[in-house]
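Trainee: Below is the sequence, then the predicted model.
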Amino acid sequence: MNASIRKFLKEEDGVTALEYGLLAAVVAGILIVVARKELGDFFTTLFTRLQAIATTATT
């Protein structure tokens, strides 16, 4: 039993995926903080254009 617990604790598979996930979350957070206004303007413009396209397509 102790040997299997030690083996589990020493196992490092999957750690890399977790590290990449944390890194991606940190980078996304930094981008949101730094470029808040630009991202807001971008998405406002994007959704306004998409709404116009959808309105045109349905009429």
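Mentor: Here it is on my side, so go on.

Trainee: Every contact and neighbour count from this point should use C-alpha atoms.
Mentor: Will do.

Trainee: Buried ones in stretch 49-59, by neighbour count?
Mentor: Judged by neighbour count (16 or more other C-alpha atoms under 10 Å), stretch 49-59 contains no buried residues.

Trainee: start to end distance for stretch 5-25?
Mentor: With C-alpha to C-alpha, to the nearest Å as the measure, the first residue of stretch 5-25 is 30 Å from its last.

Trainee: try stretch 5-22
Mentor: 26 Å.

Trainee: Against that first model, consider the following:
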Amino acid sequence: RTGKIVRVAGSGKKGADGVGGLPLLLELNQPHGVYWHSSGELYIADSSNHRVLKIVK
């Protein structure tokens, strides 16, 4: 562990595009929560898009 904070998902652009593509190209709209499962899957609550996204490593 390095103590560094890194972006693993989200392009920084507000929107709803990018599902099914690279996690760093994913557009989010008010992500409100994240959960990192011990299996390595990341879940993101994308509140204004009314969805929960699963990012698989």
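Mentor: Cool, the structure landed. As the structure is a computational prediction, the values presented were derived from the model and not from experiment.

Trainee: Let me see the TM-score of these two.
Mentor: After superposition, the two chains reach a TM-score (TM-score structural alignment, normalised by the length of structure 2) of 0.19; 20 aligned residues with a C-alpha RMSD of 3.3 Å.

Trainee: Could you check which helix or strand contains Thr44 of structure 1?
Mentor: helix 36-58 (DSSP states H and E).

Trainee: do the same with Ile32 of structure 1
Mentor: helix 15-34.

Trainee: and that helix, what other elements does it pack with?
Mentor: Contacts defined by 3 or more C-alpha pairs under 8 Å, 6 or more residues apart in numbering; DSSP states H and E place helix 15-34 of structure 1 against no helix or strand at all.

Trainee: again, 10 Å this time
Mentor: helix 36-58 (3 or more C-alpha pairs under 10 Å, 6 or more residues apart in numbering; DSSP states H and E).

Trainee: how much does the helix it packs on deviate in direction from helix 15-34?
Mentor: On the basis of axes from the mean of the first three to the mean of the last three C-alpha atoms, to 10 degrees, helix 36-58 of structure 1 is oriented at 90 degrees to helix 15-34.
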